[in-house]
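**Student:** Sequence and predicted structure below; questions after.
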Amino acid sequence: LAQWQSEYVSDWQKLYEDSYSQPLAADADPTFNIRGWNSSYTGQAIPAPVMLEWVENTVERILVRQPQRVLEIGCGSGLLLFRVAKYCQEYWGTDYSLATIRNLERICDTVEGLGTVKLLYRTADNFEGIPQGVFDTVVINSVVQYFPSVDYLLQMLEGAVQALTSGGVIFVGDIRSLPLLEPYHAVVQLTRADADQTIEQWQCQVNQSVASEEELLIDPQFFIALKQRFPQITEVVIEPKRGQAENELTQFRYDVTLYLTQNQEQSLTVNPETSVPWLNWQRDTLSLVQLQDKLEHRTTGYLGIRDVPNQRVQAALQVLEWLENPPPVATVGALRQVLNQQPMLRGVNPEEVWQLAEKVGYTAHLSWWEGSQDGSFDIIFCRHDLAPKDDFNKFAHPFLAHFWADETVTIKPWTSYTNNPLSGKLVQKLVPQVREFIQQKLPSYMVPQGFVLLNALPLTSNGKVDRQALPTPDTATRHLATGFLAPRTPIEAQLATIWSELLGVERIGVNDNYFKIGGHSLLATQLVIRIRDQFQVDLSLTKIFEYPILKDLANYLDTYLWYNNSADFQPLNADEEEIEL
């Protein structure tokens, strides 16, 4: 397991090293390097205005606490660093990409106001040489999804807690939501699938993408449970992302702020005589118009709303429902037409709530604390004139304790709060070993054609194996390219073998698309290494995204080898195309 975790971190490290080693365009803003930020829906770069909104909203959540001494773990291209460091007395940034650190050092030497920045090349769990009890803020933004396990996350958080001074905060941003894992993959695969793909093929592809998810997703309640592990954590804020744009960044991700205090007498001030009256959006059949009227005519300064349906994820939830019970259509194209013909999506966009509150003189505090599978959220409205005035409380959530009672939160094993990003590596390592073992013990006609790795066997109510609930063996083969064509050349055959070993797919044809039969960006790093070793070429990672179909990649390699008919390695031309991460 330790070796797999190390390989996992190394794979991500190589991927980002390759990405950040590519030079920026001459007219590009070096402080706004968004290479690699591509849409899961389209595979294309997320538009710069959308990314700028994402950056500015994140920076605002960090700066609201007026940090002076900041440690950022995984600073990447510096999207936050360049906008926060200039307000700080001291700013430390770490990253495991050496190319990133070198780029940031060059920029910091030329941009005014960044003289306080200190950069370190290291992995997120390495706190050697980082002073303890010094920083008032630790920032870990859009990083934890690249951790190999919950244990690695806990180890990193322990180091972050030790680095903080009394009363410090940890901002963990851009976290992918585990309860929304299936809706995310269902709607993304529906968007990206070919129009003539069958419903059954789409269903198989969704199930496979869920099972092979290579990033770490976290249940929001994990952060509430952290108070049991780290008693220094006194308050937890779990918020949906801000932003007008509707994409995977606002739909399926959230931010968490952990408030620490080592002085037991110092805690958030809550007036015990003030209570938050609660309404339920669904049960009380509320609307934004009614809500505005209630706020404008309230005599008390607080109001809580439970179970607000999240408009951002309604389409994804509808698609997820169709995964089990699709409408009577045959193809993905027809299913997309049905989705487009659906009535206006119900629910409330969280951004509308924040804007409404400002309009009527309130501050809206939204919480995703419950981690519901329908993406619903709770709200506490606090009138502006009742905001805390003392230094410790003024940046904190005024009624955190009213969102939940700690004694009502059930504590589970840590592994229950996340998925297992190493499951794909387990399949990759284990299935070939099982197949080889069986081939040694059984005649060829008895060797299974496909293998499916399950966390547990599905059982009936009587405790027997539910055979009907078992997935079809080797589901990946069910959505291979139409019109299977076996490899025809030595290069195609060698590539097919490499793909088969990496993806755990027995039957690879020349028309198959790497990303449609289980491949993803993380696994692409291993694919590049295998190809480099096999063909003695210095292949750029971007070429996998440029030539995802096996015959096209084989043709590229064939042309390259012919053109560079030499015993020496010849590096390919610098590739400045963006990578889908």
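**Tutor:** That came through fine. Numbers count the residues shown, from 1 in each chain.
**Student:** CA atoms for contacts and neighbours, from now on please.
**Tutor:** Will do.
**Student:** ok, residue 75 to residue 103 distance?
**Tutor:** Distance of residue 75 to residue 103, given as CA to CA, to the nearest Å: 12 Å.
**Student:** dropping in the other structure now:
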Amino acid sequence: MWLDQTEATGSFFPPGFQQILLGGDALTPSFAQRVFQAAIDSPKVQLKNVYGPTEGTIFSSYGNLTHVDFGPISNRCRVPIDRVMPHVEMTVTGPLGHDLPRGSYFVQGSCLTLGYSNLPQLNEAKFLERNGIRGWKSGDLGRQLPCGSFEILGRTDSMCKIRGGFRVELAEIQANISSFEQVADCHVSVDTLDSSDRQVIAHVVFQSGSNQDAQTVADWKQMFEGVNEEIQTFEENVELTFDYRGWTSSFDRKHISAGDMAEWIDTTVERILDLDCFRLGRKPRILEIGSGTGMILFRIAPQAEKYVGLDLTEAVVNQVREHSRKLKYDHVEVSIYLEYWEFPAENNNNTKVHVSPAHLFEQVLTLDNKFDLIICNSVAQYFPSFQYLQNLVDRAAEYVKPGGYLYLGDLRNFSLMRQFATAVALADQPRSIETLSNAISRNMSIEEELLVSPDYFTLLARDDIRFESAVTYLRRGLANTEMNLFRFDAVMRSIQQPKQIIPEVTLNQRRWAPFDSLDTISTIFEPSLPFLLRDIPNARIADTHYVSASPLDGSQTIPELFEAAKAHQEFRSQSNPERVLRQLSKQGQYLALPMCSLTQPEYFDVLVVDAKMPLSEVERLAFHAQVVGVESSAETRAFSNKQNVEVSREILRLLHEHLSRRVPAYILLYQSTAFLSMVRTR
């Protein structure tokens, strides 16, 4: 009978029971207490905490406990070992075999086995001589207490026990998995939920599905060409510097209005033109990945020394090229290159546009052609995977000049994925809670576009020496479009050479409190700039967030849910980010920046500085504020809905077959989880 199968009360052992030997795994005081409880009717019982490796005939040492002397040990973290068998000598040593107060257990004596069969290299590594006596290096980490007792602290390697006692070396399993040709990276761990039957779990990164990524991009290209062909058929008269045809709302599937699109492009261009590379009359060299119909290009190209555009659709590129000629931009040349192109040395023209998917932009350029600004606006949602975005940012960083910018705009926020799915479901006016709940789940499950969390860019800039700062901003504007509600901009700045030394600036901070108002806040920040106002409830998405966070278990009707959401908003004062900025940026005296909250996406932060503060200093200040905020949150969570990858059963079968020829059956994976990449931040 197992101890776990006994009744909670009464003795498991007979009254005259004398000794209980516990071995094979670490003995915790809590488990020892359970054993003593099961032997409550055996007052003279002795519990022996047996320690010894298989290589040392199992029984090398032990600790002796009774009902009487267990009391002082019950509050400790570990049960000690205080006796060594007569034929055994046990010491704590370092890597070179010298005695240490904390190190690896070294077992010597006649108890030792002759060695491992047919494993000469392992024998040489594990069986060593010390002071003329043969010994075995255990790999168990421990220490010797002043009283002479030993404590087992863990392992010096990745060896652990699974499935009732089989010893496995996780590093060896990881090496065997990595030897499979389609595995790019892996991490092996043990399922710790059930200590009595632990299993091996592998987190596997398979080789980049570059062919699949290319196919996905090709599918988007075909779709865009189809939409463009349909638009050209039915619409001929259009302002080609403001060609927003094809832009539809996810809420009602209707075309977004001209007024809302004008606000969207105006706020985008305003944020770009505010960058340092345009100040003091500078004319930057610009690369735009996904230049589209030229809504950004036509507004910014006159301010540029050179403007290079890349896009998927040849017809759109032709349209931009022809319209550039009609505008008589003598300094502008728009060209189409389908595969590979290098800047001619004698070419001094300002603008070029190329037909190219984003993952091929490095084939269109050479590293001799670096840019002050690389723009990728409202394009990343069509990337096939998170790894694709990672690779593009990594490659783009090589093309940015020191002190230049990588502007990733109109990014869909992964942290607001459920809120967006809720907004789309609410737009269909569901009549029941069940219908609403099912619609939210369906919207999330069928999501095809790429979403990414703002904190990815913050952590990337923190750990990548090529970047000086990264700041993630809410979109500007008052329109209730999905762009303003659920998207953000990431502005990353390349490190300057030589790196500028900026004196430390004290940043005064305050959290938004219930019933706060902008009038009261203004009186607080004015004498204490720079000032960071944290955790402001975002009025744009407050109601949607409330619904998305509700249990939706049928305890409320739809009208009751809406009434509760309204009451919640009235209780906690909300603020529209655009209105906050307009009120705080008084007469150009102050500069207010609307930043994403990296810990609570339904909130936002505002940094207020003196308008005369150098922009590089403002960016570093904002970056520091966001880094501090994100460091308190979990860094191991997913950054994107396309960070994990579905792997075919055939690939998993081949991996299992590969391992079955290399490791014992009891080691074969209990579970494997596939990832597109493993995010490493430090």
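**Tutor:** Thanks, I have the structure now. This is a predicted model, so every value here is computed, not measured.
**Student:** residue range for the biggest strand by length in structure 1 in structure 2?
**Tutor:** For structure 1, the strand that runs over the most residues, judged by DSSP state E, is strand 164-176. Counting by TM-score structural alignment, strand 164-176 of structure 1 pairs with residues 400-412 of structure 2.
**Student:** distance from that stretch to structure 1 after superposition?
**Tutor:** In the superposition with structure 1, the average deviation recorded for stretch 400-412 of structure 2 is 0.7 Å (mean CA distance after the TM-score superposition for structure 1).
**Student:** the helices in the stretch 151-300 of structure 2, which residues?
**Tutor:** Assigned by DSSP state H, counting those that start in this stretch, the helices in the stretch 151-300 of structure 2 fall at 170-178, 210-234, 258-273, 297-300.
**Student:** Could you pull out the buried residues of the third one?
**Tutor:** When you say that, I think you mean helix 258-273 of structure 2. Across helix 258-273 of structure 2, burial judged by 16 or more other CA atoms under 10 Å covers 260, 261, 264, 265, 266, 268, 271, 272.
**Student:** Let me know the closest of the residues you listed to residue 479 of structure 2.
**Tutor:** residue 260 (6.0 Å; CA to CA).
**Student:** how about the closest one, what's its partner in structure 1?
**Tutor:** Per TM-score structural alignment, residue 260 of structure 2 is aligned with residue 50.
**Student:** What spatial separation is found between its match and residue 150 of structure 1?
**Tutor:** On the measure of CA to CA, residue 50 of structure 1 and residue 150 of structure 1 end up 30 Å apart.
**Student:** Residue 49 of structure 2 maps to what in structure 1?
**Tutor:** With TM-score structural alignment as the criterion, residue 49 of structure 2 has no equivalent in structure 1.
**Student:** one step back: against which helices or strands is the longest strand of structure 1 packed?
**Tutor:** Applying 3 or more CA pairs under 8 Å, 6 or more residues apart in numbering; DSSP states H and E, one finds that strand 164-176 of structure 1 contacts strand 135-141, strand 253-260.
**Student:** so is residue 310 of structure 2 in a helix, a strand, or just coil?
**Tutor:** With DSSP: H, G, I helix; E, B strand; the rest coil as the basis, residue 310 of structure 2 sits in strand.
**Student:** Hmm, it is touching residue 356, no?
**Tutor:** Yes. Counting by CA atoms under 8 Å, residue 310 of structure 2 touches residue 356, with 5.7 Å between them.
**Student:** Alright, calling it a day.
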